[in-house]
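Colleague: model this:
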Amino acid sequence: MDIIYLHGFNSDGEGWKTTALRKHFPTANVQAPDLPAHPLEVQEVIEACIANCTEPPLLVGTSLGGFYAYYYSALHQLKALLFNPSLKPHITLDDRGIGVFKTWTQGRAYHFKRDYLTILGKMKSEADHQQNQKLLYFFLANDDEVLDHQQIPEQFTQSHVQWFPGAGHRFSKFEKVLKLMKKEFANR
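Modeller: Reported below is the predicted structural model:
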């Protein structure tokens, strides 16, 4: 089994969620790249990860990484586990995502530029037109302090949508979901 984990804004590929994926799917090939700031460079990284898979991978994405998992699910018709995904990063990053930052785990410096929002908007539109909702599994915290997910259930009526109290934006119940999903995806 191949799994590609896509981290969120200001995060890194290797962290506690990647460790949890490897723990709960010990025989899987888990790729967890550090994503660059530029969306076109992110596309190159993810395409390379997909090319390294021996079978269609399971995409797992959190926040901005959830958006990229959403995009690649549509592009390649892949199953995706989306944790508090940012489905409108071209809007939500406009007010607080422009500038120079350092990632939480590794302190990797990067510059997220306003120009990237246009690219993300185009990616969103492209994904919306090609999306197979049955491939999407949404795991949402009803106390997400960063993103509002209230419209997801009505927009994705054919997707699996599950709410979790007390998980916050970082989705502290990640391992709980992996335990639940293990049976469904471990035997692919």
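
Colleague: all contacts plus neighbour counts: C-alpha atoms, from now on.
Modeller: OK.

Colleague: Give the other helices and strands that the longest helix along the chain contacts.
Modeller: Assignment by DSSP state H gives helix 115-130 as the longest helix of the chain. Taking 3 or more Cα pairs under 8 Å, 6 or more residues apart in numbering; DSSP states H and E as contact, the helices and strands that helix 115-130 lies on are helix 39-51, helix 64-76, helix 89-96.

Colleague: Please generate a structure for the following sequence too, so the two can be compared:
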Amino acid sequence: MPKMISRPATAVLCCTPTGILKQKWCAWASWYAMPMRRAVTTSSTDFCSMSFSIVYIHGFNSSPQSHKAQQFQRWIAAQHPEITLHIPALKPFPLDAIKQLEDLTALAPQNTGFIGSSLGGFYAVYLAEKFQARAVLINPAVRPFDSLAQYLGENKNFHTQESYVLTQQHVDDLRALYVAAPTHPEHLLLLTQTGDETLNFREAVTHFQRSPAVIEYGGDHAFQHAEKHFQHMLSFLQQTTRL
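Modeller: Alright, predicted model coming up:
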């Protein structure tokens, strides 16, 4: 059961994030922290020998040049050079983007984990379901086919300045990728911050209420100080090799 606290805190141990809706502002660090530390210390050589791969999936109108993606890339290079990290520059259209991601995953489907930010989190849920893999979801979009309707028409990528036209068909394509009830919610790790100015964090907390979660008070859509969670994220994903 969640531990009750009387003031905002950095983290509270919890099995699932369900109670966040009642306690309104509490932050959670789920059960995964303890077993992940054990996994890293007892079997890191096994993970290395299996050439683990991670696909990092950026968000809407973003790119591999996003701050968080670059942070994670530098951290992997410095701390875990044995891991293969893919950060593809996604096509702006859903089915094209999914095709890119599926092609990458097909290289090693049994030994790949996903990290998805915002719209990338939505894609990560679909891919985790399809390949029976694990995924870390950072301030994920739950129903982007609803929220992106306001962007119909001409758009420009924030990083590349590429222009494109988003149509209703593209929004419908997103709807077709929606996973209403993940088969293995325990394979999804939610990281969200209550200060997200773009998406309502409560929507993700509700949708992934059966998944382990870290819910932090404050922050923003970019997820401030994501780097402090990198090792936990990696350890969670590497449990894929034990399934």
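
Colleague: Mind checking the TM-score on these two?
Modeller: Taking TM-score structural alignment, normalised by the length of the first structure as the basis, the two superposed chains have a TM-score of 0.88; 185 aligned residues with a Cα RMSD of 2.0 Å.

Colleague: circling back: I'd like to know which of the helices and strands packed on helix 115-130 of the first structure is closest to Phe139 of the first structure.
Modeller: Across these, the minimum distance to Phe139 of the first structure, taken as Cα to Cα, is reached by helix 64-76, at 10.4 Å.

Colleague: Pipe the helices and strands packed on helix 115-130 of the first structure into CSV and attach distance to Ala32 of the first structure and mean neighbour count per row.
Modeller: Conversion of these to CSV gives the following (distance: least, Cα to Cα, whole Å; neighbours: other Cα atoms under 10 Å):
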stretch, distance to Ala32 of the first structure, mean neighbour count
helix 39-51, 9, 16
helix 64-76, 11, 25
helix 89-96, 20, 15
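
Colleague: would you turn those helices into a markdown table with distance to Lys134 of the first structure?
Modeller: A markdown table is the format used below for these (distance: least, Cα to Cα, whole Å):
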| stretch | distance to Lys134 of the first structure |
| --- | --- |
| helix 39-51 | 20 |
| helix 64-76 | 10 |
| helix 89-96 | 22 |
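
Colleague: buried ones in the lengthiest helix in the second structure?
Modeller: Selection of the longest helix in the second structure by residue count, based on DSSP H, yields helix 33-49. Going by neighbour count (16 or more other Cα atoms under 10 Å), the buried part of helix 33-49 of the second structure is 33, 36, 39-40, 47.

Colleague: nearest to Glu203 of the second structure, of those?
Modeller: Proximity to Glu203 of the second structure was ranked across those by Cα to Cα; first place goes to Ala33, at 23.4 Å.

Colleague: Just the element for the residue nearest to that closest one when sequence neighbours are not counted, please.
Modeller: In space, not counting the residues next to it along the chain, Ala33 of the second structure is nearest to His232; the distance is 6.5 Å by Cα to Cα, 6 or more residues apart in numbering. If you go by DSSP states H and E, His232 of the second structure is part of helix 230-238.

Colleague: How about the equivalent of Ala20 of the first structure over in the second structure: what's its closest non-neighbour residue?
Modeller: Using TM-score structural alignment as the criterion, Ala20 of the first structure maps onto Gln71 of the second structure. Spatially, and ignoring its direct neighbours in sequence, Gln71 of the second structure is nearest to Glu227 (7.1 Å; Cα to Cα, 6+ apart).

Colleague: shouldn't Pro85 of the first structure be in contact with Phe67?
Modeller: Yes. Under the criterion of Cα atoms under 8 Å, Pro85 of the first structure lies in contact with Phe67, with a separation of 5.7 Å.
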